[in-house]
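A.B. asks: I'll drop the sequence and a predicted model, then ask my questions.
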Amino acid sequence: MDRVEVIKGPASLTYGSDAIGGVVNLISPPPVPEGTISGSVMATYGTNQGLFNNSLRLQGHNNGWVWGTILSAKEGKAYQNQHDGRVFATGFKEKGARAMIGLNKARGYSYFNASLFDDQQAIPDGSRDDVTRQFTKQVTEDDAFRPIVSPAELNSYNIPALHQHVQLYRIYNNSNFILDNGANLFVNLGYQFSHRREYTHPEDATTAGLNLHLTTYTYDFKYNQTFGDDYETTFGLNGQYQNNTIGGATDFPIPAYHQFDIGPFATIKRVLASLIYPQAHAMITGRLTGNRLILIP
């Protein structure tokens, strides 16, 4: 992400009915300048979890065509603190990839993006042996006997049998078309598939206790027109279609469902002149440098 913006008030309605309380908008970095190819490599190691965090980024811009890719991989074993040592089942493995290609022209732009995210997280339960206070683990369905976790397991990068596996796939397009009358037509279309599994059976590690498939299609159309220097109007339509299904699993906490949302909207924004006298504004600015703000009538 390049930056984060918080949107509150009437403007949040342009992001759909679920955004009535406000929006946290994560904004991707803009394309690199024309005729440029740039990249970066990052490698990080953390001592607490033995964390390895590596990423590769490459992007370019030539003759209006923009492209980019990001690859990342991260893994860590059980974290440690001064009271417990290593805490069993707090390790993880995470991989991600994103690719983008687009076209920049005088009449607008259109970017196509595809990304995938794969995450495996151990599931800690915090159980301990009554005598030694060492961590124990579940090895049978009835949980009648819990062996103590060995030091080798605590220091291993392997994910234990009880864990969750989340995979997220996304394909989306962001376009801005500049019309003959100077207005802008923004079109955002997206597809997302989320697959979440929780493996909760120690004697059958390949059978999921929870297996959820969530498919989401989103659409967003905005027509933006400025009248003079004072009024900016936006008309639009947005919504989504969701299909939640349950795969082969032993638990069914969430029923399968279909959901369709659609909502038109219209906003008018007018820019008003400053309501603060220039003299007062100068005095307020001076007070701000002293970490204080005093409003002067």
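C.D. replies: Looks like it came in fine.
A.B. asks: going forward, measure contacts and count neighbours with C-alpha atoms only.
C.D. replies: OK.
A.B. asks: can you give me the helices for this protein?
C.D. replies: Using DSSP state H, the helices of the chain run over 151-154, 278-288.
A.B. asks: switch the ones you listed over to CSV; also include distance to Ile123 and mean neighbour count.
C.D. replies: Formatted as CSV, the helices of the chain follow (distance: least, CA to CA, whole Å; neighbours: other CA atoms under 10 Å):
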stretch, distance to Ile123, mean neighbour count
helix 151-154, 14, 14
helix 278-288, 49, 13
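A.B. asks: please convert those to CSV, extending it with distance to Ile268.
C.D. replies: Below are those laid out as CSV (distance: least, CA to CA, whole Å):
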stretch, distance to Ile268
helix 151-154, 59
helix 278-288, 28
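A.B. asks: closest one to His165 among those?
C.D. replies: Closest approach to His165 among the helices of the chain is made by helix 151-154 (19.6 Å; CA to CA).
A.B. asks: quick one, which of the helices of the chain gets closest to Ser127.
C.D. replies: helix 151-154 (14.0 Å).
A.B. asks: who's in contact with the closest one?
C.D. replies: Contact with helix 151-154 is made by Lys77, Ala78, Arg86, Val87, Phe88, Ala89, as judged by CA atoms under 8 Å, 6 or more residues apart in numbering.
A.B. asks: one more structure, for comparison:
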Amino acid sequence: MKKYVSILFIGFNLFVYSQNKISGTITNTKHEPLTDVVVYIEKLQKGTSTDENGYYELRNLPNSPIKITISYIGYKTHVKTINLQQNDEVIDFMLDEAVYKMDEVVISTPFNKLQSENAIKVELLKINDIAKSGSPTLIEAITNIPGVDMIAKGTGVTKPVIRGLSMTNILLLNNGVKMENFQFSENHPFIIDEFGIDHIEVIKGPASLLYGSDAVGGVINTVKERPAPEGKIIGDYNAQYHSNTEGFVTNLGVKGSSKDFYWGIRGGLKTHADYKDGNYKFVPNTRFEEYSLKTNIGLKKTFGVFNLYYDYNRPKLGMSVGDVIPLVTKKGREPKYWYQDLTSHLISSKNTLFLNDYKVDVNIAYQLNNRKLQTDDSKPFFEMTDMDLNTFSYEVKTHLPSTDKSEYLVGIQGANKTNRNNDAPNHVIPDADVDDFSVFGLAQYTFFDDLKTQAGIRYDYRSITTEAEADKEAIDEDYSNFSTSIGATYQMNENFLFRTNFASAYRTPNIAELTQDGMHGARYEQGNPELDSQRSYEIDLSVHFHSKNLMLDLSGFHNNINDYIFIAPTNETTESGDKIYKYAQTDAKIYGAEFITDCQPYEWLNLNLSYAYIVGKQNNDSRLPFIPQNKLRFNIKFTKEKIASLTNFYFKIGGLYASKQDNPAMFETETDSYFLLNSGIGTDVKWAKQLVSISIQVNNLLNEIYIDHLSTLKGMNYNNIGRNITATLKIPFDIK
């Protein structure tokens, strides 16, 4: 690694310094100037907006190919690659109307293309939609995306599911950094929140080509908020109240930017009491709280952009398990018994260097995670857990010289993970070391202007070593795998787009699956050191139609998984009578489809409907665990730009229908269907010359009594959350 870094720093002598400027005018098809159009260069973290004459200007740009994004509500997003060869260039843009939806730029895929230009299926969710969802956690908010669901033990302990796969079959990224939070169990959530992000990108399907092992089912990437506009210091205060959990959520952020330097800081707090179901009965120990702090600094020069981030999260999550029921006899807020005490520090640096026609991304990160399980005073000390997981990761990607029709990228990635048990003798997993290294290459080529193809190949090597313990033999295993992907998008005409992609992916068995031999939560789990790597082969097909006021999207997928790793109960029991669960492997398949329609027949009315269908089973037709119910969602939204002193007013009503899950896995039971009705209202108002955004969201408006199939409280006969009214306040402000 040191050799690569040295080569990159020697390259500083080759940088070309410049004072390039681009400017121009942005109009609509009637040649009318557009005001407040966002002009942004993602790689440079640099942007501006047009004035009343539609004029924009960006200075201090490198002599290197860069992508400029033009976005404006009600118009098609435009992305153009420019290669500046002189000090001052004039580039004008004409935008076409697109009332139904803006096409967003995706940064989780290698070439930062528009959604419509990616062969890989990617969905986006903006931070404003997350805040207005009325959800107490980030993971619950993204389940509004078709094909995304969650495994939950109440409102605080949640795990994402993408097209039927979860745990270490999917990755969650914090601004491109793989999160490592002991995610091998449904009771171990990712340590991340929604504060300080701009939007979320969800890759559906295998993504090992981009991210290596564990990206079999897909990737969730939380993208950081953009820096403040140049020459300004701005901030925002956000607050929420949840009626059901008596929950308070608050966060405050401030950020500033000068010509070359930018910075930001944000802190947040969440605190929720035990939730109540539709019978108004509280569910014991589903309380949780979390503190967080986010800071960043950045430097932008013509030869490169350099970013340093620090994220701190400290959640305490109540665990609703059998032993805690006699101890928690009334609704409360503070976790006292049987709770996870988690700490996460993430230091990351994301940098881009411009070397004439080359761009080099150099990213490094260090994570320090601690997981404690606090039980209760009546339990002996050995039932407590205290583990440290430290991860160093690095990535170097080189964007080779490109043309209007072709783009190429090569890179390396690597990581070292160390798990260490501290004084608490209960070792869920042993002391272990995991080393990763990979090399990959990707290419995109455009034929006939309408057919865009993407292809790539990747090689990964992983070494896993563990320490021997009294009830666990030492593990010393090496794994290596190739991953490939090939796909295309075809723009048949202005309205129809076809997308297809074939991808292979893999996942090595994790340390828990290889080594566990003891009680984990409420069951006895036994690992299998003979497990092989899991292989996935998925094909995706989709067709997309849009006109000025209508969008239709239909996608289907079929994922064949060889040596699928899962845990299941056996007929064996321990001496104390606990049933033994063992990890095993089998060939399996998961297939399904998603349908989305978005219609805006009038400027003030938006209609949205989506349906997700999924089947997961072994090749012997036995069903796979944690396969969600098929779900239909609808949303009707009324908007008005101005009503008296109110601006950006909206009212919405929506619902979710989950069909009966009558094909459970061998250790699951059937789950009845249910219907939830939701509604919301919001607006912006001026108060003492200050703009204030307020909204109220009511989830489960009819106070339905129900249990979701992926609720791990189902076995304890606890229902999901009842009616919850969420009031949200946002106050943006300018300091300079």
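C.D. replies: Yes, it's here. What you are looking at is a predicted structure, and each value in this text was computed from that prediction instead of being measured.
A.B. asks: need the TM-score between these chains.
C.D. replies: Aligned and superposed, the two chains score 0.81 in TM-score terms (TM-score structural alignment, normalised by the length of the first structure); 271 aligned residues with a CA RMSD of 2.9 Å.
A.B. asks: can you give me the strands in the stretch 551-700 of the second structure?
C.D. replies: 579-602, 605-618, 631-643, 646-658, 674-687, 690-699 (DSSP state E, counting those that start in this stretch).
A.B. asks: where's the residue nearest the centre of the second structure relative to Glu123 of the second structure, distance?
C.D. replies: Compute the mean C-alpha point of the second structure, and by CA atoms, centre = their mean the closest residue is Ile220, 2.7 Å away. Going from Ile220 of the second structure to Glu123 of the second structure by CA to CA, to the nearest Å gives 10 Å.
A.B. asks: mind listing the shared neighbours of these two?
C.D. replies: Glu201, Val202, Ile203.
A.B. asks: to which residue of the first structure is the second one aligned?
C.D. replies: So the one you mean is Val202 of the second structure. Matched to the first structure by TM-score structural alignment, Val202 of the second structure sits across from Val6.
A.B. asks: I'd say that match and Gly21 touch.
C.D. replies: No: Val6 of the first structure lies out of contact with Gly21 (CA atoms under 8 Å); the separation is 10.9 Å.
A.B. asks: buried stuff in the longest strand seen in the first structure?
C.D. replies: The longest strand of the first structure (DSSP state E) is strand 210-227. Within strand 210-227 of the first structure, the residues that qualify as buried are 210-226, counting by 16 or more other CA atoms under 10 Å.
A.B. asks: that one vs the second structure, average distance?
C.D. replies: Mean deviation of strand 210-227 of the first structure from its aligned counterpart in the second structure after superposition (mean CA distance after the TM-score superposition for the first structure): 0.8 Å.
A.B. asks: could you list the residues in contact with that strand?
C.D. replies: 182-199, 232-252.
A.B. asks: could you redo the last one with a cut-off of 6 Å?
C.D. replies: For strand 210-227 of the first structure, the surrounding residues in contact (CA atoms under 6 Å, 6 or more residues apart in numbering) are 183-198, 232-247, 249, 251.
A.B. asks: what range in the second structure does it sit on?
C.D. replies: Going by TM-score structural alignment: strand 210-227 of the first structure matches residues 385-402.
A.B. asks: what's the span of stretch 267-287 of the first structure, first residue to last?
C.D. replies: 36 Å.
A.B. asks: right, I mislabeled it, should have said stretch 271-285 of the first structure
C.D. replies: Stretch 271-285 of the first structure: ends 22 Å apart by CA to CA.
A.B. asks: what does stretch 8-24 of the second structure give?
C.D. replies: 35 Å.
A.B. asks: okay, and it goes to which residues in the first structure?
C.D. replies: By TM-score structural alignment, stretch 8-24 of the second structure lines up with nothing in the first structure.
A.B. asks: go on, stretch 360-367 of the second structure?
C.D. replies: Residue span in the first structure matched to stretch 360-367 of the second structure, by TM-score structural alignment: 185-192.
A.B. asks: the matching stretch vs the second structure, average distance?
C.D. replies: Stretch 185-192 of the first structure sits 0.3 Å off on average (mean CA distance after the TM-score superposition for the first structure).
A.B. asks: one step back: out of the contacts of helix 151-154 of the first structure, which is most surrounded?
C.D. replies: With neighbours taken as other CA atoms under 10 Å, the top of the contacts of helix 151-154 of the first structure is Phe88, carrying 28 neighbours.
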